[in-house]
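> Sequence plus the predicted model coming up.
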Amino acid sequence: MTFIIDHEMEAAARQLWPAPQRLQLATGGLFNRVVQVQSATGTTYLKRFTDSASSGDFPPLPTSASQRCLVAASWHELALRASACEPRVKVPPLIAVQTAIDLVAMDQAHGEPLYDALVTDCLETDEALRAVAAWLGAMHALPLEPRSRLLAASNPFKAFKIDLQYTRVLTEVPQSLHMAAESFIATYLLEDAEPVHGDLNSRNILIASNITSVIDFEQGHFGEGVYDLAYLISEYVIRDLRLATNPEVAFNTAWECYCEARELHKDFAILRRLRVHLAFQTLYRLVGPSRKVWTGHLTEAEKTLVRDWSIAELSTWLR
């Protein structure tokens, strides 16, 4: 399917930025359309959520375009509040939300994806890890309303992701661990105390000149904050195993910054759940449908290291 800029997105652009210099397609997801707007005010973006995929024969997502628009806008505003608490992490300002056409408009976020540094031999990523871990601590402690409406809009997608990242990964896990793993999964599906980003991978974190930015909030849900932290740390674990360095160094860096931001005092029960989330997320990046992105650059020997590390972690921390 060839995507062209639809008339409603063009009209929204011209309403927000009179006489924009140029509109052009930008990279987006399967279930959203993104247009870059270059005008006298600079570079900005429109994102419109859709109910059908832009390419391929994909089934509908478990949440509607209007629900994802609500989630994206609400969690984006939450992220901006977190940045006010932790200014080392920037979030592009949200310019407008047009619910009639499921569209959000935002400023440009500057930098290159953290992903690029993690899949090469670059080790200069510790500052980004520290900053984002502290920023997460700030975000997870903030209230988010209207809670009931946002739960209804986000819970189906949460269940969809947990099935994909945890339940389907159980085929890779020793049978002796299944009962404890299924209990862990069921508990997380019921957990709704904290608003989490939901997709905090290294492609949604941009780094440039000591500035770290976080983007893309449409997969936000209510859960427990260490889900986000594990999602990010898993990529550092994969990098460190590939480079034959100790993944505990990056883990401890992130955990200490997160605990300090949340005043958790390194609570052991939360630590245990973080380690289980981390084991699942690391294994998921090896065997999930997006494995070519996250672990396609690894040799077979390195993939074995990732698998063995993940299973060993589950064996240690699942209780």
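Noted; the coordinates are in hand.
> switch to C-alpha atoms for all contacts and neighbour counts from now on
Noted.
> how much space between Tyr284 and Leu278?
Tyr284 sits at a distance of 10 Å from Leu278 (criterion: CA to CA, to the nearest Å).
> for comparison:
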Amino acid sequence: MFISYPDFTALEPQIIKMVSGGLASCADLTQVEGGLFNDIYRWIPQEVPGKKKVPHVAYYLKQYHNSHRSSVFTPPAIDKKIRCTLAFKVHCLFNELNEDLHITAQIHYMEQYDLLVIQGVPYPKPLVAYLASGEVLWEPLALLMTGIGRLHSIRAKEVFINNELYENTSFRDFKLQLQYYDLAAGMEASSALKSSIIDLADRYKTQKYTLLHGDLNSRNVIINSKDNSFGVIDFEQSHVGNPIYDLAYILSEVYMACLYHGIDMDATMHRLIQAYTKSNTTFDLKNHWVEFKKHLGVQILYRLHGPSKASWSFYMTDMKKRAHIIEVAKLMIMQRMQFGEWS
């Protein structure tokens, strides 16, 4: 069974041939760094039947498996078809909600093979590369916040509550364990900071406002370096929760980059939060402001202390600046710091 996306139908015969022969042994494919359960291959078709070849566009074939591929993490054992279906459906939903934003990472589901085919962004550059060099791209970042706001504006109770596929509590709890409980475990038993982080994670499990991306990091936002159009990928960790989790997830990296590079953090956060609140009128962020900033602090600490810290803070070689950012994050969590009113 094929769930067709118009731009991909013409490619199916070539993809089927590659899958049948085994993706790993196909000379036309280059394996790239993949996800926790997935093998990902980069493919540049020599010819797309009936279509003019678009320069600098690759396709990514993402094949799902039941056994995980990570030597660092032990993710929950969720059937590959469930993860693949969730990733496809939420990816399509995000793109459909944001057709006017020139989203470029289109997707196709070849269900028979547990395979997603994703059209790459032309002239691709991940957001993390811009943040590392101290570039804040206002336009794509504001559009990203607009797009995420639209996704979050769908009330969970109307579509996603009591739907096991979308609630995805196993992956939600895996991320909370990794980013909150494990982080807190390394702190002194009597630490108020430790208690605050644990309480934040416990409370999050009770909050079911809307559908989230769930892994909204700067490597999952790909920007066209020529025209600043962008694509968002990797929705398999989507779950029902509080929008502040997605916001803290991506804005923690923006916040860190601003502090490290000396960029006007208040102006940056104000502009991005405004773009978000304008597109999501069903959720009043001001009612969750203190809690949002606590999550922001935790996400910053995780990116500086967690097992994948090299992926997010590799450019922060100045130890004094790193130490300052860590202290700022702790003050956020403990509410001992005054903030600009970004909203």
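Nice, thanks for sending it over. Here the structure is a predicted model, which means the values were calculated and not measured.
> Which parts of structure 2 are strands?
Listed in chain order, the strands of structure 2 (DSSP state E) span residues 2-3, 29-32, 38-43, 59-64, 107-110, 115-119, 124-126, 210-212, 221-224, 230-232, 239-241.
> What is the burial count for Arg69 of structure 2?
By other CA atoms under 10 Å, 16 other residues sit near Arg69 of structure 2.
> same thing with Asp227 of structure 2?
Per other CA under 10 Å, the neighbour tally for Asp227 of structure 2 reads 10.
> what's the distance between it and Thr268 of structure 2?
On the measure of CA to CA, Asp227 of structure 2 and Thr268 of structure 2 end up 21 Å apart.
> again with Phe292 of structure 2
If you go by CA to CA, the gap between Phe292 of structure 2 and Thr268 of structure 2 works out to 17 Å.
> likewise Leu216 of structure 2?
The value you get for Leu216 of structure 2 to Thr268 of structure 2, if CA to CA is used, is 18 Å.
> quick one: which of those two has more around it?
Each of Leu216 of structure 2 and Thr268 had its neighbours counted (other CA under 10 Å), and the higher figure belongs to Leu216 (23 against 20).
> how near is the counterpart of that one in structure 1 to Val276 of structure 1?
Leu216 of structure 2 is assigned Leu200 in structure 1 as its aligned equivalent, the criterion being TM-score structural alignment. Taking CA to CA as the criterion, Leu200 of structure 1 is separated from Val276 of structure 1 by 17 Å.
> now Val196 of structure 1
When CA to CA is applied, the distance between Val196 of structure 1 and Val276 of structure 1 equals 17 Å.
> List the buried residues in stretch 170-178 of structure 1.
Neighbour-count burial for stretch 170-178 of structure 1 flags Leu170, Val173 (criterion: 16 or more other CA atoms under 10 Å).
> quick one: contacts of that stretch?
Ala181, Ile311, Leu314, Ser315, Leu318 (CA atoms under 8 Å, 6 or more residues apart in numbering).
> and the two most separated of those?
Within the contacts of stretch 170-178 of structure 1, Ala181 and Ile311 form the most distant pair, 11.6 Å apart (CA to CA).
> Mind checking which of those two has more residues around it?
Legend: neighbour count by other CA under 10 Å for Ala181 of structure 1 and Ile311, higher for Ala181 (21 against 18).
> check contacts around the residue mapped onto that one from structure 2.
Superposed on structure 2 with TM-score structural alignment, Ala181 of structure 1 falls opposite Ile197. With contact set as CA under 8 Å, 6+ apart, Ile197 of structure 2 has these partners: Tyr180, Tyr181, Ala184, Val298, Ile333.
> one more time with 7 Å
Counting by CA atoms under 7 Å, 6 or more residues apart in numbering, Ile197 of structure 2 makes contact with Tyr180, Ala184.
> ok, it to Asp227 of structure 2 distance?
Plainly put, Ile197 of structure 2 is 40 Å away from Asp227 of structure 2 if you go by CA to CA.
> for Ala310 of structure 2, same thing?
The span separating Ala310 of structure 2 from Asp227 of structure 2 equals 29 Å under the rule CA to CA.
> Could you do Asp264 of structure 2 as well?
Relative to Asp227 of structure 2, and taking CA to CA, Asp264 of structure 2 is found at 24 Å.
> picking that back up, and the contacts of stretch 170-178 of structure 1 as JSON lines, adding distance to Pro143 of structure 1?
Putting these into JSON lines (distance: CA to CA, whole Å) gives the following:
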{"residue": "Ala181", "distance to Pro143 of structure 1": "29"}
{"residue": "Ile311", "distance to Pro143 of structure 1": "35"}
{"residue": "Leu314", "distance to Pro143 of structure 1": "32"}
{"residue": "Ser315", "distance to Pro143 of structure 1": "35"}
{"residue": "Leu318", "distance to Pro143 of structure 1": "30"}
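> Just the residues you listed: which are in helices?
Judged by DSSP state H, helices contain the following of these: Ala181, Ile311, Leu314, Ser315.
> of those, closest to Ile238 of structure 1?
Ile311 (13.7 Å).
> Aligned to the closest one, what sits in structure 2?
Residue correspondence to structure 2 (TM-score structural alignment): Ile311 of structure 1 is matched to Lys330.
> Could you do Leu136 of structure 1 as well?
Checking with TM-score structural alignment, Leu136 of structure 1 has Ile148 as its match.
> so what's that match closest to, chain neighbours aside?
The spatially closest residue to Ile148 of structure 2, leaving aside those adjacent along the chain, is Tyr276, at 7.2 Å (CA to CA, 6 or more residues apart in numbering).
> and the gap between the residue mapped onto that neighbour from structure 1 and Ala72 of structure 1?
Under the alignment defined by TM-score structural alignment, Tyr276 of structure 2 is paired with Tyr258 of structure 1. If you measure Tyr258 of structure 1 against Ala72 of structure 1 using CA to CA, the figure is 24 Å.
> Next: Ala26 of structure 1.
In this structure, Ala26 of structure 1 and Ala72 of structure 1 are 18 Å apart, going by CA to CA.
> Counting neighbours around each, name which of these two comes out higher.
Set side by side, Ala26 of structure 1 and Ala72 show more neighbours around Ala72, with 24 against 14, by other CA under 10 Å.
> so what's that one up against?
Taking CA under 7 Å, 6+ apart, we find Ala72 of structure 1 in contact with Phe217, Glu218.
> mind checking how far the counterpart of it in structure 2 is from Trp43 of structure 2?
Using TM-score structural alignment, the partner of Ala72 of structure 1 in structure 2 is Ala87. In this view, Ala87 of structure 2 and Trp43 of structure 2 are 20 Å apart by CA to CA.
> Alright, I will stop here.
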